[in-house]
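**Q** Dropping a prediction and its sequence here:
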Amino acid sequence: MMYKIEMLDMRKVRNWILLSLTLLLSCNRDAVYTVSIQGELEGVKYGTAYLRTFGEKDSFLLSSAIEKGRFVLEGVLPEKGRYTLQINRKVLYLFLDGEKIQLKGDYKQLNNSDVKGSLANELEQEFYLLLEENYQKEFRELQAIYREIIQQEDQHAADDVMSQMLKLDEKRYVLVRDFIKTHPDNIFSIFLANTEIKGSYEKGKELYALLSPSMQQTAQGREVKQQVDELAVSALGVPCPEIQAETEQGELVVIDSLKGNFVVLDFWASWCGPCRQEMKNLRILHKEFAVKGVRFVSISFDDSVEKWKEACEEEQIPWMSLHDKNGWKNSKIRKAMGIQFIPFIVLLDRDGNIIAKNIRRNQLRDKLLEVTEE
């Protein structure tokens, strides 16, 4: 046991040296965050507690031996934010913004509610309770109905229910926006803003503006600002970024060549079940609006050309079907359009400008009716 404790102490010294060098080289002294996490656990006597950078498995920032269920993690972190606390095999993802944090509870049932002294962590729990009552319950109910209808193969009914589910996204956005507005000076609000942008320049700009200047200047705040700035090239009303993709025969098609038509861009992949389901609705819309000068184009992010071609054969897509040869991970199209998930549908006007993003089902149909009847 003595050997293990000595090794942990050496690691702690090393961590302190690295953090001290970071602080000496840092220009933003306000970002310095000193924290003490005191743990008192039942159901575990010995082991090790680690604090890591969130999302990075090997980035150990602080460590402490556990003796008779107690440990103390003390040190200097780059800034307040989200971190990973690992206690033996137990892992908690925490928002830390207090100087003195207490963790007390049963090891086997340990969760974020056992953490005291971090307002950001408490706000996270408050928000998700709010979300559960005002969004999640209704969403799950609609989701259950949708699954039953899909089994009955009633596409029109399925489109109606899916449209209701999509409208709930706006309700969720309002909840997020109002929560950030109420808590503009907390790191948890930065996290909310970042997760709710969802490829929308307009929403990202609004949410970022609600953050306090001090939150905007944090590393996490600057990441939100960078994401918003990158989305400016695919904002509503601007020309669609350059999109080039290949046909099954390997011919290159430039979307800009379709100017003069309204264009529905359907981004999908063979492995995406909801994408394949979305095509059932697009078939209905294609029959209704192709005669009105609307062009439909599906662009796949499949990494495998073979799997894409196989899916095209299965779907018998009646409109132009293209493939982004860079696949999902390396797609320049996906980055330019701010696509984080699929299906993702974009509508272009006759001049090639973006007039709607992330629009589906009845919402898409209503928009197509609006623009084609003008």
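**A** Perfect, I can see it now. Numbers count the residues shown, from 1 in each chain.
**Q** Please make it C-alpha for all contacts and neighbour counts, starting now.
**A** OK.
**Q** State the three-state secondary structure for the most centrally placed residue in the chain.
**A** Geometric centre of the chain, nearest residue: residue 195, 4.5 Å, by C-alpha atoms, centre = their mean. Here residue 195 is helix, with the state taken from DSSP: H, G, I helix; E, B strand; the rest coil.
**Q** what packs against the biggest helix by length in the chain?
**A** The helix that spans the most residues within the chain, counting by DSSP state H, is helix 155-182. The contact analysis (3 or more C-alpha pairs under 8 Å, 6 or more residues apart in numbering; DSSP states H and E) places helix 155-182 against helix 119-131, helix 137-152, helix 187-196, helix 201-210, helix 273-289, helix 361-372.
**Q** do you know how far residue 274 is from residue 211?
**A** 34 Å (C-alpha to C-alpha, to the nearest Å).
**Q** what's the first-to-last distance across stretch 89-104?
**A** One end of stretch 89-104 to the other measures 17 Å (C-alpha to C-alpha).
**Q** Next one for the comparison:
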Amino acid sequence: MKIITVLLSAAFLLCNCGGSNYTVSGHYGLAPGDSVFLFASNKSIIGSGVMATDTTFRLKGKVAGTDIATLSDRDRLLTPTLIFLEAGDIRLEPREEGVYEATGTPLNDSLLLLNRKLEALRNEYIKMTPATPHEEVEAIFARFEEIPRAMMNANLDNIFGLWLFSAYEFPNMLQDDTRRAQIRPCMTAFSPGMQAHTIMQELQKELAGFENAQIGHRFTNLTLTDTQGEPISLSSLVEPGRWVLLDFWATWCAPCCHEIPHLREAYAAYKAKGFEIYAVSLDNDEAKWRSFTSANDMPWINVQGIDADKRSTAAAAYGITSIPANFLISPDGIIVAKNLRGGELSKKLAEMLE
């Protein structure tokens, strides 16, 4: 499961004087009288309004240049709608249940075009059967990567292109051994303004974290709070005679939850022999996370990996782009294995501890 942490990491250039005028209006899934909010990437509110009796709204303001915003209710219970904030009249319309799309300005129209192209591909894929030739299936998968890449290359001087890089190209390249070396050349292909953008800076940190978190490298320390609100550092666990599994997961991640019985089995078998788990949750809902760990017999160290601004510095430090993800750390602090699934963890621990 993809973790969406860097897509909205832009620094806003908004002010009450100067800049260009924008409006955001349309229909939204709130009741008349409810408030709708426009959020900056740091979760600060940069605009708000009240839903009219016909469930429409209208926000207006000024923006210097272009950047990324999200629209939602105050508590962000509705799925936030991505908006490229730029001069002009931005219109929001429902696409399907709980999903809204922005249109009316160049960058938002470009996003709409991307979504339509990918939707058409998904419809083609759905129609395929087990009898469909393998070459046709592979061609569809290739197109899923080619379409965003082509649009990115046509927008290397604006925030839409940078967003495409962060959302599509960067994660794909990071996980592809044959393309990973192309990441930095791809970064330098962007305009100077985009290279200096906060999104690009965050991606550079994530790339550095990924490179540092390879087998044979020393672990990077984390200090996070447990279910009782107490800070626990990863470095406090790494010591002679102790093997530590650094595990990134979330309650909303089905594959992560599937791994819990395997973690429980390994913990029961090897805790007395010096094995510990430092499980970093990427849940936004802390109460749900605490309740889940209590109800599902997870007696190891559970810590919260989401920062106050809803990002994860911890995940970035290890270059995490999807979960589940884990790292087995030796007593001398060296990463000796990654992404152990199912019975692989117990098998590896048996090699080390028996």
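**A** Cool, got the structure. The structure presented is a predicted model; accordingly, all values stated were derived computationally and were not measured.
**Q** hmm, back to that, of all the helices and strands packed on helix 155-182 of structure 1, which lies closest to residue 69 of structure 1?
**A** helix 119-131 (22.5 Å; C-alpha to C-alpha).
**Q** And the closest one, how far out from the chain middle?
**A** In terms of C-alpha atoms, centre = their mean, to the nearest Å, the centre of helix 119-131 of structure 1 is set 18 Å apart from its chain centre.
**Q** rewinding a little: residue 274 and residue 211 of structure 1: who's more crowded?
**A** residue 211 (23 against 13; other C-alpha atoms under 10 Å).
**Q** which residue in structure 2 lines up with that one?
**A** Using TM-score structural alignment as the criterion, residue 211 of structure 1 maps onto residue 190 of structure 2.
**Q** if we can go back for a sec, deepest-packed of the helices and strands packed on helix 155-182 of structure 1, please.
**A** Most buried of those by mean neighbour count (mean count of other C-alpha atoms under 10 Å) is helix 187-196; its value is a mean of 22.
**Q** Which strands or helices does that one pack on?
**A** On a contact count with 3+ C-alpha pairs under 8 Å, 6+ apart, helix 187-196 of structure 1 meets helix 119-131, helix 155-182, helix 201-210, helix 219-231.
**Q** now those helices in JSON lines, with distance to residue 79 of structure 1?
**A** JSON lines is the format used below for these (distance: least, C-alpha to C-alpha, whole Å):
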{"stretch": "helix 119-131", "distance to residue 79 of structure 1": "13"}
{"stretch": "helix 155-182", "distance to residue 79 of structure 1": "20"}
{"stretch": "helix 201-210", "distance to residue 79 of structure 1": "19"}
{"stretch": "helix 219-231", "distance to residue 79 of structure 1": "8"}
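**Q** Can you tell me which of these is nearest to residue 278 of structure 1?
**A** helix 155-182 (9.0 Å).
**Q** which parts of the closest one are buried?
**A** For helix 155-182 of structure 1, a neighbour-count test (16 or more other C-alpha atoms under 10 Å) marks 155, 158-159, 161-166, 168, 172-173, 175-177, 179-181 as buried.
**Q** now swap in stretch 324-335 of structure 2 and tell me
**A** Neighbour-count burial for stretch 324-335 of structure 2 [16+ other C-alpha under 10 Å]: 324-331, 333-335.
**Q** Which position in structure 1 pairs with residue 163 of structure 2?
**A** Match for residue 163 of structure 2 (TM-score structural alignment): residue 191.
**Q** what's near enough to touch its match?
**A** residue 220 (C-alpha atoms under 8 Å, 6 or more residues apart in numbering).
**Q** follow-up on the earlier one: show me which of the buried residues of stretch 324-335 of structure 2 is closest to residue 286 of structure 2.
**A** Nearest to residue 286 of structure 2 among the buried residues of stretch 324-335 of structure 2: residue 324, at 18.3 Å, using C-alpha to C-alpha.
**Q** what do we get in structure 1 for the closest one?
**A** In structure 1, residue 324 of structure 2 lands on residue 343 (TM-score structural alignment).
**Q** which residues does its match contact?
**A** 266-268, 272, 274-275, 278.
**Q** and what of residue 48 of structure 2?
**A** 35-38, 59.
**Q** Of those - the most surrounded one?
**A** Neighbour-wise, these (other C-alpha under 10 Å) top out at residue 38, 24 neighbours.
**Q** quick one: what's aligned to it in structure 1?
**A** In structure 1, residue 38 of structure 2 lines up with residue 52, judged by TM-score structural alignment.
**Q** got it, and residue 220 of structure 2?
**A** Using TM-score structural alignment, residue 220 of structure 2 pairs with residue 241 in structure 1.
**Q** burial count for its match?
**A** Neighbours of residue 241 of structure 1 (other C-alpha under 10 Å): 18.
**Q** how far away is it from residue 120 of structure 1?
**A** Applying C-alpha to C-alpha, the value for residue 241 of structure 1 to residue 120 of structure 1 is 38 Å.
**Q** Next: residue 185 of structure 1.
**A** Between residue 185 of structure 1 and residue 120 of structure 1 the computed distance is 10 Å (C-alpha to C-alpha).
**Q** Hmm, residue 23 of structure 2 is touching residue 61, no?
**A** Yes - Residue 23 of structure 2 lies in contact with residue 61 (C-alpha atoms under 8 Å); the separation is 6.6 Å.
**Q** any common contacting residues for the two?
**A** Common neighbours of residue 23 of structure 2 and residue 61 (C-alpha under 8 Å, 6+ apart) do not exist.
**Q** in structure 2, which spans are helices?
**A** 106-126, 134-153, 159-164, 170-175, 183-188, 192-195, 198-212, 254-270, 286-295, 313-317, 344-353.
**Q** quick check: longest strand of structure 1.
**A** strand 33-42 (DSSP state E).
**Q** tell me which residues of that strand are tucked away?
**A** By neighbour count on 16+ other C-alpha under 10 Å, the buried set for strand 33-42 of structure 1 is 33-35, 37-42.
**Q** Report all helices and strands that it contacts.
**A** strand 70-77, strand 100-106.
**Q** Now do the first one: which elements does it pack against?
**A** Using 3+ C-alpha pairs under 8 Å, 6+ apart as the contact definition, the elements that strand 70-77 of structure 1 packs against are helix 2-25, strand 33-42, strand 46-53, strand 60-67.
**Q** And residue 125 of structure 1, what's its match in structure 2?
**A** Checking TM-score structural alignment: residue 125 of structure 1 goes with residue 112.
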